[in-house]
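[1] Sequence isn't available, so here's the structure alone:
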């Protein structure tokens, strides 16, 4: 769903999101077909509102994840993991600042969001190392370089 931002710049955003989400679920040891998630492509103003309402942070961010509650037993069909929201202007700015292709940064944040929906986090150093390792592995299956490589230097 597109709620704001110039997302037409990204060719076939839905297909790339599907591939990135599948890569994330696969590296997490899950079957991609067993899960689904909604992705909202929005702008900084809208994500700032969401960030303030849900996290108490009055600023734009690149990605937000909203996990869905686990369904009661016996649920048939793919499980809805929840929702991911991405902010166009923030993604553009970050990609430019980090000299990354916009599509690669977008795919990275889809992977990041899906891993959050699967229960991964980066609150501690150990959690961050695990999550970043999964992100790098998922992105490599998409032909995307390690987004953390240059940040470590």
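    Perfect, I can see it now. The shown structure was predicted, so the numbers you read here are calculated from the model rather than taken from an experiment.
[2] contacts and neighbour counts: CA atoms only from here.
    Noted.
[3] Wait, a strand at residue 21?
    No. Judged by DSSP: H, G, I helix; E, B strand; the rest coil, residue 21 forms no part of a strand; its state is helix.
[4] And the closest residue to it other than its chain neighbours, which helix or strand is it part of?
    Leaving aside its chain neighbours, residue 21 sits nearest to residue 111 (5.7 Å; criterion: Cα to Cα, 6 or more residues apart in numbering). Taking DSSP states H and E as the criterion, the element that holds residue 111 is helix 102-117.
[5] Past that helix, which element shows up next along the chain?
    Helix 102-117 is succeeded, C-terminally, by helix 125-141 (DSSP H and E).
[6] Below is an additional structure, to be compared with the one above:
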């Protein structure tokens, strides 16, 4: 099974197409995971804020939330090895961040999907060494897509 994308856009803001998201997801997973299913849901501020509050205790919308898949109790994880998880991306936040940071909106969308996908794979940026590793992976993946280093202008997440 190749890379599968379950895509849903419930936002009324500008958002990438399912085909764009599939390309970005596939590029992020290239050489890391040959078979995977990822759900991407593009939302507005209200849903993002609710999820961010429920799962992270932060009562504000955020750019991307990653929910790695957990196998049901009693079922071996290997049975669901292809299930990577869910990404929830807040369109208004991504658009506002791109404008604020002087980046092309499409490039920032790609960065957020790559960033979220790496979280699904277990990468994190809490500790400096982990952040350096994750940021370099993001740079490498984005370079394959002809997108410049997103960390040159800002160090924000």
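    On my side now, so go ahead. Only a predicted model underlies this, so the values are computations on that prediction, with no experimental measurement involved.
[7] TM-score for the pair, please.
    Here the superposed chains carry a TM-score of 0.87, computed using TM-score structural alignment, normalised by the length of the first structure; 145 aligned residues with a Cα RMSD of 1.8 Å.
[8] Quick check: the alignment partner in the second structure of the residue nearest to residue 21 of the first structure vs residue 138 of the second structure, distance?
    Mapped onto the second structure by TM-score structural alignment, residue 111 of the first structure lines up with residue 114. Here residue 114 of the second structure is placed at a distance of 7 Å from residue 138 of the second structure (Cα to Cα, to the nearest Å).
[9] Neighbour count: these two, which is higher?
    For residue 114 of the second structure and residue 138, the more surrounded residue by other Cα atoms under 10 Å is residue 114, and the numbers stand at 24 against 21.
[10] Residue 130 of the second structure maps to what in the first structure?
    Residue pairing (TM-score structural alignment): residue 130 of the second structure is matched to residue 127 of the first structure.
[11] My guess is that match contacts residue 116. True?
    No. In this structure, residue 127 of the first structure is not within contact of residue 116 by Cα atoms under 8 Å, at 11.2 Å.
[12] And these two? Which one has more around it.
    Remark: of residue 127 of the first structure and residue 116, residue 116 carries more neighbours, 20 against 13, as counted by other Cα under 10 Å.
[13] how many neighbours does the closest residue to that one other than its chain neighbours have?
    Distances taken as Cα to Cα, 6+ apart place residue 65 nearest to residue 116 of the first structure, at 6.6 Å, with adjacent residues excluded. Using other Cα under 10 Å, residue 65 of the first structure has 21 neighbouring residues.
[14] about what we covered before: close enough to count as contact, the residue nearest to residue 21 of the first structure and residue 19?
    No. Between residue 111 of the first structure and residue 19 there is no contact under Cα under 8 Å: 9.3 Å.
[15] Nearest spatial neighbour of the match of residue 130 of the second structure, chain-adjacent residues omitted?
    residue 121 is the one closest to residue 127 of the first structure (Cα to Cα, 6+ apart), at 5.9 Å.
[16] contacting residues for that neighbour?
    115, 127-128, 131 (Cα atoms under 8 Å, 6 or more residues apart in numbering).
[17] Now, of those residues, which are buried?
    115, 131 (16 or more other Cα atoms under 10 Å).
[18] Now flag whichever of the contacts of residue 121 of the first structure is closest to residue 40 of the first structure.
    Among the contacts of residue 121 of the first structure, residue 115 lies closest to residue 40 of the first structure (Cα to Cα), at 16.3 Å.
[19] How about the contacts made by residue 78 of the second structure?
    Per Cα under 8 Å, 6+ apart, neighbours of residue 78 of the second structure: none.
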